[in-house]
Structures are given as C-alpha cells and as structure tokens.
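*Asks:* quick one, structure for this:
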Amino acid sequence: MARTLSNDLRKRVIEAVNGGMSRRAAAAKYDVGEATAIRWVARYRRTGSWEPDKRGSGAPRSPLDGLRTEILALVEEQADITLGEIVVHLHRAHGVETSKSSVDRFFARHGVTFKKRLRTPASRNGPT
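*Replies:* The predicted model follows:
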C-alpha cells in the first residue's frame, strides 16, 4: 500500500480543480496520478474534507482475538491440547466457526510458541 501524501498537496490539487482546472491537468501539474487526483476531488465533494481516511480498520483481525484470554487459559489448563480440540471448544462454547490453521495463526500473531517434543533417541543396537 502506498504511503499517505501530504494534506498540503491534497489541498493544492483540490483548490486547482475548484479554480477551474481539470482533475487530470491538476494531477499533471502537481505530479500525482490522475486516479489519485480524481479520488481526492470526489472525496472532497462527498465529505468536504481533503484529510485522508484513517488507515486500517478498528475491527479485530479475527474473531479469535476477542477470545484471547480464554484461548490462552485453555492452553494453560491443558498443555497438550490440540488445535482441533481448541476449534471444537470454541464452536461449542461460543458458536465460532474457525479452523485449525486460524488458531495456529492466532498463536503466531500473539507470539505464543510451544516447545516441541525431543526426538526419539537413536537405537542402541547399531549395525554390526
């Protein structure tokens, strides 16, 4: 995603268009994309503001983020719980439709790691 351009530049493009210049001519004059100038002017006419919209959303990234404490408590209670068991619990307790991969990504997002079992030691009976 492109970076947000300055409000001063947005204001100058919009004022040029309001002063009678075409949106494409204003885009060329201020060295911005034509589609960008068209969107800025449309937004200004719709809202009366040249300020950019907020970036990102305020909504949680996943329904699982709202259940963070419960999921982490499940793992705390039962250290060997599987992803599938967590999925079943969330469906039964909260009606949340999710998948094992979503739960795995939830743990990755929140920096939760699990120590893996050590490998089985090699056999003592080597080749003779």
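
*Asks:* going by C-alpha atoms from here, please, whenever you check contacts or count neighbours.
*Replies:* Fine.

*Asks:* all helices of this protein, in order?
*Replies:* Assigned by DSSP state H, the chain shows helices spanning 7-18, 23-29, 34-47, 68-77, 83-94, 100-109.

*Asks:* can I get the ones you listed in JSON lines with distance to residue 121?
*Replies:* Listed next are these as JSON lines, based on distance: least, Cα to Cα, whole Å:
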{"stretch": "helix 7-18", "distance to residue 121": "64"}
{"stretch": "helix 23-29", "distance to residue 121": "68"}
{"stretch": "helix 34-47", "distance to residue 121": "62"}
{"stretch": "helix 68-77", "distance to residue 121": "28"}
{"stretch": "helix 83-94", "distance to residue 121": "27"}
{"stretch": "helix 100-109", "distance to residue 121": "28"}
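
*Asks:* residue 122 is nearest to which of those helices?
*Replies:* Each of the helices of the chain has some distance to residue 122 by Cα to Cα; the shortest is helix 83-94, at 29.1 Å.

*Asks:* compare with the first, here's sequence two:
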Amino acid sequence: MPQSYSGDLRERVIGTVESGASRREAADLFEISVSSAVRWVQRWRKERSSEPKPRGGSRSVLEDYAKRILALVAEHRDWTLDEILAAMHKQRIPGSRTALWRFLDRHDLTLKKKPLCSRATSKRRSASAPTLDPAARVP
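*Replies:* Okay, the predicted model is just below:
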C-alpha cells in the first residue's frame, strides 16, 4: 500500500493555494493529483489540519466498555461466552458473540474450564476392558 504524502508537501500545497494560486496550479507545481490538492485545501479550511488521516485497522465498540467487560469476566470466571454476552446486554453493552470472542482474544483471555492435559490412555478404560477389534472377537 502506498504511503501518505508528507505533511511538509501538504503544507506547501496549502500555502501556495492560500497565497492566491488555484488548486490545479498548485497540483501541477508540486506534481500531485488535482483531487489531492482539492481535498487537502478543503480539509485545511474546514478543520485547520494538514496531517494525513489515520489509515488501516478498525476499533471495536467493545473497547469503550473494556473495564466493565473485564470486570464481568473476572467476577464470573466460570461463565460461558453466551452467559457473559447475556449479562453484557442486561447492562446495555452492545456486541455480538463474535465481537466478544475477538475482544477476549485481544485481551488474552480464554474461557477454558480446565487446563489441557496430555495423557497416553483414557482414565475411563481399564486394562481389563474388552477391545473393539473385530479380529480379536471369538465367535
């Protein structure tokens, strides 16, 4: 993705237009598109800003309620995702199941009930349990 034009170039284009040149003349002078010169001058006159707007990414609405959501999760560690979502809606916190999942993932929180454990055999199956191998059956 191409980079934004520098703030210095934007200021020089705006300064040229403010000193009496047309936007098209300023665009030709600094070798930029006319539409860029028009947008920069419009933004300057409206907001008094020549800085480029932020690019990329998005921000979740749930970040506005981060303290409340994290407190809710900390208070009820054994709740499922749907239970947390229902409690959020009762508190008038907007969001969907997917948005909540992504929020918790960004904050490195999981809702696992037990830690994963590696085991070689099943605890339910004893050593004397019959096998399900058809070749081992005796008719």
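
*Asks:* TM-score for this pair?
*Replies:* The TM-score (TM-score structural alignment, normalised by the length of structure 1) is 0.67; 122 aligned residues with a Cα RMSD of 3.3 Å.

*Asks:* the helices of structure 1 into a markdown table, with extra columns for mean neighbour count?
*Replies:* What follows is those, written out as a markdown table (neighbours: other Cα atoms under 10 Å):
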| stretch | mean neighbour count |
| --- | --- |
| helix 7-18 | 17 |
| helix 23-29 | 18 |
| helix 34-47 | 16 |
| helix 68-77 | 13 |
| helix 83-94 | 14 |
| helix 100-109 | 15 |
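
*Asks:* looking at these, spot the one closest to residue 62 of structure 1.
*Replies:* Evaluated over those, closeness to residue 62 of structure 1 peaks at helix 100-109, with 8.1 Å, by Cα to Cα.

*Asks:* after superposition, how close is the closest one to structure 2?
*Replies:* After superposition onto structure 2, helix 100-109 of structure 1 lies on average 1.2 Å away from the residues it aligns with, using mean Cα distance after the TM-score superposition for structure 1.

*Asks:* contacting residues around that helix?
*Replies:* Outside helix 100-109 of structure 1, the residues within contact range by Cα atoms under 8 Å, 6 or more residues apart in numbering are 64, 65, 83, 84, 86, 87, 113.

*Asks:* let's see that with 6 Å instead.
*Replies:* Here helix 100-109 of structure 1 makes contact (Cα atoms under 6 Å, 6 or more residues apart in numbering) with 83, 84.

*Asks:* what's that helix aligned against in structure 2?
*Replies:* Matched against structure 2 by TM-score structural alignment, helix 100-109 of structure 1 falls on residues 97-106.

*Asks:* from the chain's centroid, how far away is the matching stretch?
*Replies:* 9 Å (Cα atoms, centre = their mean, to the nearest Å).

*Asks:* rewinding a little: quick one: closest of the helices of structure 1 to residue 127 of structure 1.
*Replies:* When the helices of structure 1 are compared by Cα to Cα, helix 83-94 sits nearest residue 127 of structure 1, at 39.5 Å.

*Asks:* for that closest one, which helices and strands make contact with it?
*Replies:* Packing partners of helix 83-94 of structure 1 (3 or more Cα pairs under 6 Å, 6 or more residues apart in numbering; DSSP states H and E): none among the helices and strands.

*Asks:* and the angle from that helix to helix 68-77?
*Replies:* Our comparison of helix 83-94 of structure 1 with helix 68-77, counting by axes from the mean of the first three to the mean of the last three Cα atoms, to 10 degrees, yields an angle of 130 degrees.
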